[in-house]
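Asker: Okay, predicted coordinates and the sequence, questions at the end:
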Amino acid sequence: MKWITRYNLICILTLFIVSCKDTRTKINEDNSHAKAPDGMVWIPGGVFEQGATSNDNMTMHHEKPRHTVKVDGFFMDVMEVTNKQFAKFVEETGYITTAERAIDWEDMKLQVPEGTPKPHDSILQPGSLTFKKTKSTVPNLYDFSQWWHWTIGANWKNPSGKGSTITNKDNYPVVHVSFEDTQAYCQWAGRRLPTEAEWEYAARGGVHNTIYFWGNNKDMLHKNANTWEGEFPVKNLKLDGYERLAPVGSYSPNKYGLYDVSGNVWEWTSDWYNLNYYQKLFNSNTIADNPGGATEHYNPNNPYNMEKVIKGGSFLCSDSYCASYRVSARMATSMDSSMEHLGFRTVLDLHK
């Protein structure tokens, strides 16, 4: 499935990309059995089969083939990074997110097809992507411009655009954060983003052959995740209790104690998105030892953007659209993209 970029939505264009170096905080090996840092839990290492299970009839091509992966142990945030946590980071550093910055057409046009006309200045204003329900049935669910809109003034502090606020939403996941924004936060916090393999391993919670982190029973979905029930994108039945975002930790955790690994908001990983990556690992016929993802990005459906893998699905995922609340689900998104259903959580290494 072709994923959303600013190019697709702003007439349709992308912002500049800044790639930040991973910051890996080392912990002395003697602390391996010590209490986890506040807000984190220890994920014990192990070997698992990454990718879609054979009994998953919603599998997308890029979730296959299944391949064997070894992951060392690490600490992981129990919940997605919240507005309160991100606000503290901004207060201490003065950081300005991608969605809040002026748009430079000279930088932008380097990442779109040659000859792409410059949009009107009224459109080239700081903002982000927001969701809006449609009034009637959508015949083509691949035309995401029907429900995604470029909203000037939308950012982490104003998630629905000008006039909106995160007042009384300290414990909601921060959204409208680009990959660059997550890297800045991680550097400040002394953390890093999880790799895709680490994320999926942790999300499975030690249960490695099921479609969902709680098992294979889809009827349990509304009790375990904030997703879209009903006709997408027309009517959300809110069986899970929420129309859009839910506060972090609103549902039961997986067996490792992680909340919201299914639904609520998508989560950034550090891996490049490469359509051929899973096949390459499978063809190697070896156990992938702590894989850090593909060495380069590759997506023939979106050749002009450098994309990272995101995991977990969001409150917009439904059976009819993407069903990405499944543990193996993965999507590609441009590093500069920020949306109202995309956030992140961090990890911390234990180095020998």
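Answerer: Perfect, thanks for sending it.

Asker: contacts and neighbour counts: CA atoms only from here.
Answerer: Will do.

Asker: before we move on, what SS does Asn31 have?
Answerer: Here Asn31 is recorded as helix under DSSP: H, G, I helix; E, B strand; the rest coil.

Asker: Any idea which residue is closest to the centre of this protein?
Answerer: Nearest to the mean C-alpha position of the chain, by Cα atoms, centre = their mean, lies Glu267 at 2.4 Å.

Asker: And the residue in the chain sticking out farthest from the centre, how far from His351?
Answerer: Within the chain, Asp30 marks the point farthest from the mean C-alpha position, 32.4 Å out by Cα atoms, centre = their mean. For Asp30, the distance to His351 equals 10 Å [Cα to Cα, to the nearest Å].

Asker: now Asn299
Answerer: With Cα to Cα as the criterion, Asn299 and His351 are 33 Å apart.

Asker: Met331 too?
Answerer: Look at Met331 and His351: by Cα to Cα, they are 29 Å apart.

Asker: Got another one to weigh against that:
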Amino acid sequence: MKLNYLILAIAFVFCSCQDKKNTDTLADNTDAVPANKPKGMVWIKGGEFMLGNSSADAANTEGPAVLTKMDGYWIDETEVTNDQFEAFVKATGYKTVAEREIDWEEMKKQLPPGTPKPHDSILVPGSLVFAPPSGPVPLNDYSLWWAWMPGANWRHPQGPDSDIKGKGNYPVVQVAYEDAQAYAKWAGKRLPTEAEWEYAAQGGKDNQNFAWGNELTPAGVYQANFFQGDFPYHNTDADGFDRLAPVKNFQPNGYGLYDMIGNVWELTDDRYRPDTYKMYKTSGMRECHSPKGPEVSYDPNDPYSPKRVIKGGSFLCSEQYCSSYRPDARMANSEDSGQEHVGFRCVKDKN
């Protein structure tokens, strides 16, 4: 056990970390906004913040919080939209993971040894879609509201009978990590690290429950697109949307960024581990500086599948279920998986 722990520790890109119980405001800095602002991007100046959450309400995977120093960077003001992704596809001829034929030899590498091969009728291009049940179901089995849909992809988010006509300003979904990486490279950008994403999502409100303050719906006003009602079978649509919303529909955060919370989970470049922050805290160094996450992913609930961190929650986040509409919330997503509620935005370095 000690040897395994040491191997896992060495697998991390170490940052330096120290504890700080009260950090109510971001540190002052002189990180001036660079010239030549990229279109549709916002400059996030460097500073300090608390990465993660040490409160009693936080999930075990979200803490302990670590004081983190960030360098400045550019970030997309919105999630990448269908129009933007379509421009990339037209320019490159790119085919997403959900549109490709399935290679069983590759797929079984991410499954427990001895997993039998499904029937060929199942091994066809497709993706996962939200399929709400007709009534209450146990909330410990997500297969009761998710379904594999042949023909589901970014052009047809809910299956072959759906399309994105008239939804060019909606976030692109059904994209896997590889697809998001390809778009980012074409656009001269990259995917954000988990720390970059969380720092930007806070909008300058460190140690607040939500990106806009401590109340989920201040004065009864919805600040993001998430699930209201009885999850997963009855959405009251109190925020005005049953599923996805167009970008820029809700107020931006303190940095001028839209939909960092809700709408779609957003892919980051960091590999997922449930104990990432614990490893940061035990690194033995004094300060955490722009961490880039572990070198190897591991999810004890699905140990054969490489995963990346997703952030921000989605239109399916509910007070009854995941309540992940917080900057410090984090989940895992298989690298080869596209889903109806997962999208992304990009960042760009100063130079």
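Answerer: Done, it's in. Just so you know, these numbers come straight off a predicted model, no measurement behind them.

Asker: Next, the TM-score between them, please.
Answerer: Scored against TM-score structural alignment, normalised by the length of structure 2, the superposed chains reach a TM-score of 0.88; 319 aligned residues with a Cα RMSD of 1.5 Å.

Asker: those strands in the stretch 201-350 of structure 1, which residues are they?
Answerer: Along the stretch 201-350 of structure 1, counting by DSSP state E, counting those that start in this stretch, strands occupy 266-272, 288-289, 307-311, 330-334, 342-343, 347-349.

Asker: So what angle separates the directions of the first one and strand 307-311?
Answerer: Just to be clear, that refers to strand 266-272 of structure 1. 140 degrees (axes from the mean of the first three to the mean of the last three Cα atoms, to 10 degrees).

Asker: so which of the strands of the stretch 201-350 of structure 1 comes closest to Gly163 of structure 1?
Answerer: strand 342-343 (20.5 Å; Cα to Cα).

Asker: Which strands and helices lie in contact with that closest one?
Answerer: If you count contacts as 3 or more Cα pairs under 8 Å, 6 or more residues apart in numbering; DSSP states H and E, strand 342-343 of structure 1 packs onto strand 266-272.

Asker: Quick one: residues contacting the closest residue in space to Pro232 of structure 2 that isn't next to it in sequence.
Answerer: Using Cα to Cα, 6 or more residues apart in numbering and skipping the chain neighbours, the partner closest in space to Pro232 of structure 2 is Pro132 (5.9 Å). Pro132 of structure 2 sits next to 144-146, 232-233 when contact means Cα atoms under 8 Å, 6 or more residues apart in numbering.

Asker: which position in structure 2 aligns with Ile103 of structure 1?
Answerer: The alignment partner of Ile103 of structure 1 in structure 2, by TM-score structural alignment, is Ile102.

Asker: Show me the strands in the stretch 51-200 of structure 1, by range?
Answerer: Along the stretch 51-200 of structure 1, counting by DSSP E, counting those that start in this stretch, strands occupy 67-71, 74-77, 127-131, 148-152.

Asker: Now tell me what touches the second one from outside.
Answerer: Going back to what we said before, that points to strand 74-77 of structure 1. Contact with strand 74-77 of structure 1 is made by 36, 39-45, 258, 345-350, as judged by Cα under 8 Å, 6+ apart.

Asker: wait, which of the residues you listed is closest to Leu141 of structure 1?
Answerer: Arg345 (28.8 Å).

Asker: Enumerate every residue touching the closest one.
Answerer: Contact analysis of Arg345 of structure 1 by Cα under 8 Å, 6+ apart lists 76-77, 79-81, 193-194, 267-268.
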